[in-house]
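# Can you look at this prediction? I've put the sequence above it.
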Amino acid sequence: MLIDKPAGKTSHDIVAAARRRFGRGVRVGHAGTLDPFATGLLIVLAGRATRAQRFFMGQPKAYETVARLGWTSTTGDPEGEVEHTGRLPDLDRPLPTGRLRQRPPAYSAVKVGGRRAYELARAGTEVELAEREVEVTRFELLGRDGDRATFAIECSTGTYVRSLIGDLGDAYCLQLRRTAIGPFRIEDADPERVVPLGDALAAILPVVAVDGEAARRAAHGVALTAPSGAPQGPVVVLADGDGPIAVAEPREGGVLKPIVGFRPG
């Protein structure tokens, strides 16, 4: 499901509501956390779709954010302690894009020693998180009004928009809205619509059609020879007339090895 998460709700709140909808015994998850103050697109996965979580999480993201200039926040967002500095970032210089080194905020969901970083930070423990490499393909100033500036940002998974804004200087994210995850757009969000798994996978991965004995083997996790002229990719979806069978990796010798199955074992 494509959900437009409102401000004030956690991603867990949205998953819990979906779990009540689908009933006990149905596994439910999501494909990328949104902070409580943030709004926008959240992909909710139910049943066998949760097996493909990492493929949806790996999709690039798009955001629109409103930054408050001349202020700082201990969390990088409105939920922290804010302080007025009056020092305005220079927005006339080129905004950083490309491959960047970024340190996740101390108030983030990254795990440190089995605990979330934000839990440690709120308990008064100093948290030093390792830098990571991210990619920002778009960082554009859309407009400015006083101490507010609106930006459009497109980036790889794992990028922290709060850090991008904080790195500009004295600024923090006042508002944050996720507008896209890969090919999925916020305009398509509808809490009443359940997108079939086959359609969702076909939007992000190449699909290789199989049938007969090849489909049976794939359903049991057995490697099969790639059909002639089959689409290629780091991973592909194997599917027949009944829908997706498995996600498979190309291996030596021109074979496809199922790594995630969707049929009952």
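In hand now; what should we look at?
# Please make it C-alpha for all contacts and neighbour counts, starting now.
Noted.
# quick one, what contacts residue 15?
28, 29, 30, 44 (Cα atoms under 8 Å, 6 or more residues apart in numbering).
# at 10 Å instead, please
Residue 15 makes contact with 21, 27, 28, 29, 30, 42, 43, 44, 45, 46, according to Cα atoms under 10 Å, 6 or more residues apart in numbering.
# from what I can see, it looks like it's in a helix, true?
Yes. With DSSP: H, G, I helix; E, B strand; the rest coil as the criterion, residue 15 is part of a helix.
# Could you measure from it over to residue 64?
Per Cα to Cα, to the nearest Å, residue 15 is found 23 Å from residue 64.
# which residue is nearest the centroid of the chain?
With distances taken as Cα atoms, centre = their mean, residue 32 lies nearest the centre of the chain, 3.7 Å away.
# one step back: out of the contacts of residue 15, which sit inside strands?
28, 29, 30, 42, 43, 44, 45, 46 (DSSP state E).
# neighbours of the fourth one, just the number please.
By the criterion of other Cα atoms under 10 Å, residue 42 has 27 neighbours.
# Let me see the contact set for the closest residue to residue 103 other than its chain neighbours.
Nearest residue to residue 103, sequence neighbours excluded (Cα to Cα, 6 or more residues apart in numbering): residue 131, at 4.3 Å. The contact partners of residue 131, by Cα under 10 Å, 6+ apart, come to 100, 101, 102, 103, 104.
# switch the cut-off to 8 Å
101, 102, 103, 104.
# quick one, strands of the stretch 1-150 of the chain?
For the stretch 1-150 of the chain, strands defined by DSSP state E, counting those that start in this stretch occupy the ranges 2-5, 28-30, 39-46, 61-69, 71-73, 82-84, 98-102, 111-112, 115-116, 132-145, 148-155.
# Second structure follows, compare the two:
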Amino acid sequence: MSKPRKPKGRPVSGWLILDKPVDFGSTEAVSKIKWLFNAQKAGHAGTLDPLASGMLPIALGDATKTVPYVMDGRKIYEFTVTWGEERSTDDLEGEVTAASDQRPAEEDIRSLLPSYTGTINQIPPQFSAIKIAGERAYDLARDGETVEIPSREVEIFRLTLLGVERDKAHFEVECGKGTYVRALARDFGRDLGCHGHISELRRTFVAPFGEDKMVPLAELVALEAIEDRDERLAALDAFLIDTAEALSNLTHLLVSDDQAYRLKMGNPVILRGHGAPIAEAEVYATARGKLVAIGEIDQGEFRPKRVFG
């Protein structure tokens, strides 16, 4: 019987909050970071289009188990809509599909914003990762097919007009999971009767990570110049954020060493003492400052769903 293959790379864990440059795909960015850190596993929490820049949270090692909690978080984007053209991709990359000489007045733009705030129905772009009959919409669109993508509810918490030029308007939006900013630009243009598409897009926040956590890719790549491998990896690891920071919106439970051992073996533990929680849907447990498990509390018992080494 053959031995199981030993994973390639280091068992390094944590979050890297990458400031992704324009013209660099999210999958490409993850591959680059995985290679730089010589990590066994890596994944990202929310795709950024190649033409978009900004925050791309990348999980290494055990932190990949916390990716869903970051993907569900609020996001903030700054974006520019250029008026006069609607495009097949709803951004600069696509072909022009409709054009207009009309340009909206600032007061017309401002009067439009309340209708795009709160829970709204949005049809994702034709070029999107939405699955239609098992296939990605962007694959069908590239084959020249026009597909009917059903609308869905998304949450817009805040939408601000930052500035206006004749052919452009600059916005900031705070939104929930699944919101397509490109679709906002498309729909703004249609409602204003002038057509529009995204010409600049930057993500500045993915809950719970703030803009101050971002690290430019060039800064990481520059560390390749360090010849000593251990020194180079140590310099890279200094940019990592502890895995538990991704769970700051969940209830936190401190456990003993004995409880941590039981949890890591997949066993539940009974919570005792005054003030011990009775029921919580999602909780993360730590011991000695280290993440141990994510789970639920039911009838005073913590039951692990994901455990960490």
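Ah, there it is. Bear in mind that the values here come from a model prediction, so they are computed numbers and not experimental data.
# How alike are these chains, TM-score-wise?
For this chain pair, the superposition-based TM-score is 0.91 by TM-score structural alignment, normalised by the length of structure 1; 260 aligned residues with a Cα RMSD of 1.9 Å.
# quick revisit: possible to save the contacts of residue 15 of structure 1 as CSV with distance to residue 189 of structure 1?
What follows is the contacts of residue 15 of structure 1, written out as CSV (distance: Cα to Cα, whole Å):
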residue, distance to residue 189 of structure 1
21, 17
27, 21
28, 18
29, 17
30, 14
42, 9
43, 9
44, 11
45, 14
46, 16
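# closest to residue 187 of structure 1 among these?
residue 42 (12.0 Å; Cα to Cα).
# which residues does that closest one contact?
2, 3, 4, 5, 11, 30, 31, 32, 33, 34 are the contacts of residue 42 of structure 1 under Cα under 8 Å, 6+ apart.
# Tell me who's in contact with the first one.
With contact taken as Cα under 8 Å, 6+ apart, residue 2 of structure 1 is in contact with 41, 42, 43, 44, 186, 188, 189, 190, 191, 193, 194.
# Can I get the buried ones among these as something I can paste into ChimeraX?
Of these, the buried ones go into a single ChimeraX selection, burial set by 16 or more other Cα atoms under 10 Å:
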select :41,42,43,44,186,189
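# tell me which of the contacts of residue 2 of structure 1 is nearest to residue 85 of structure 1?
For the contacts of residue 2 of structure 1, the nearest to residue 85 of structure 1 is residue 41 (32.8 Å; Cα to Cα).
# Skip the chain neighbours and tell me the closest residue to that closest one.
That would be residue 4: by Cα to Cα, 6+ apart, it lies 4.9 Å from residue 41 of structure 1.
# picking up where we left off before, columns distance to residue 81 of structure 1 on top of the contacts of residue 2 of structure 1, output as a markdown table?
Shown next, in a markdown table, are the contacts of residue 2 of structure 1 (distance: Cα to Cα, whole Å):
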| residue | distance to residue 81 of structure 1 |
| --- | --- |
| 41 | 27 |
| 42 | 27 |
| 43 | 30 |
| 44 | 31 |
| 186 | 30 |
| 188 | 35 |
| 189 | 33 |
| 190 | 35 |
| 191 | 34 |
| 193 | 39 |
| 194 | 40 |
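# Number of residues surrounding the residue opposite residue 73 of structure 1 in structure 2 once aligned?
Alignment note: residue 73 of structure 1 maps to residue 87 in structure 2; criterion TM-score structural alignment. Per other Cα under 10 Å, the neighbour tally for residue 87 of structure 2 reads 19.
# now do residue 122 of structure 2
Neighbours of residue 122 of structure 2 (other Cα under 10 Å): 20.
# for it, what are its contacts?
151, 152, 153, 154, 179, 183.
# Same question for residue 170 of structure 1.
So residue 170 of structure 1 contacts 69, 70, 71, 72, 85, 87, 88, 89 (Cα under 8 Å, 6+ apart).
# who wins for most neighbours among the residues you listed?
Most surrounded of the contacts of residue 170 of structure 1: other Cα under 10 Å gives residue 69, at 26 neighbours.
# is it true that that residue touches residue 89?
Yes. Counting by Cα atoms under 8 Å, residue 69 of structure 1 touches residue 89, with 6.9 Å between them.
# which neighbours do these two share?
By Cα under 8 Å, 6+ apart, the residues touching both residue 69 of structure 1 and residue 89 are 170, 171.
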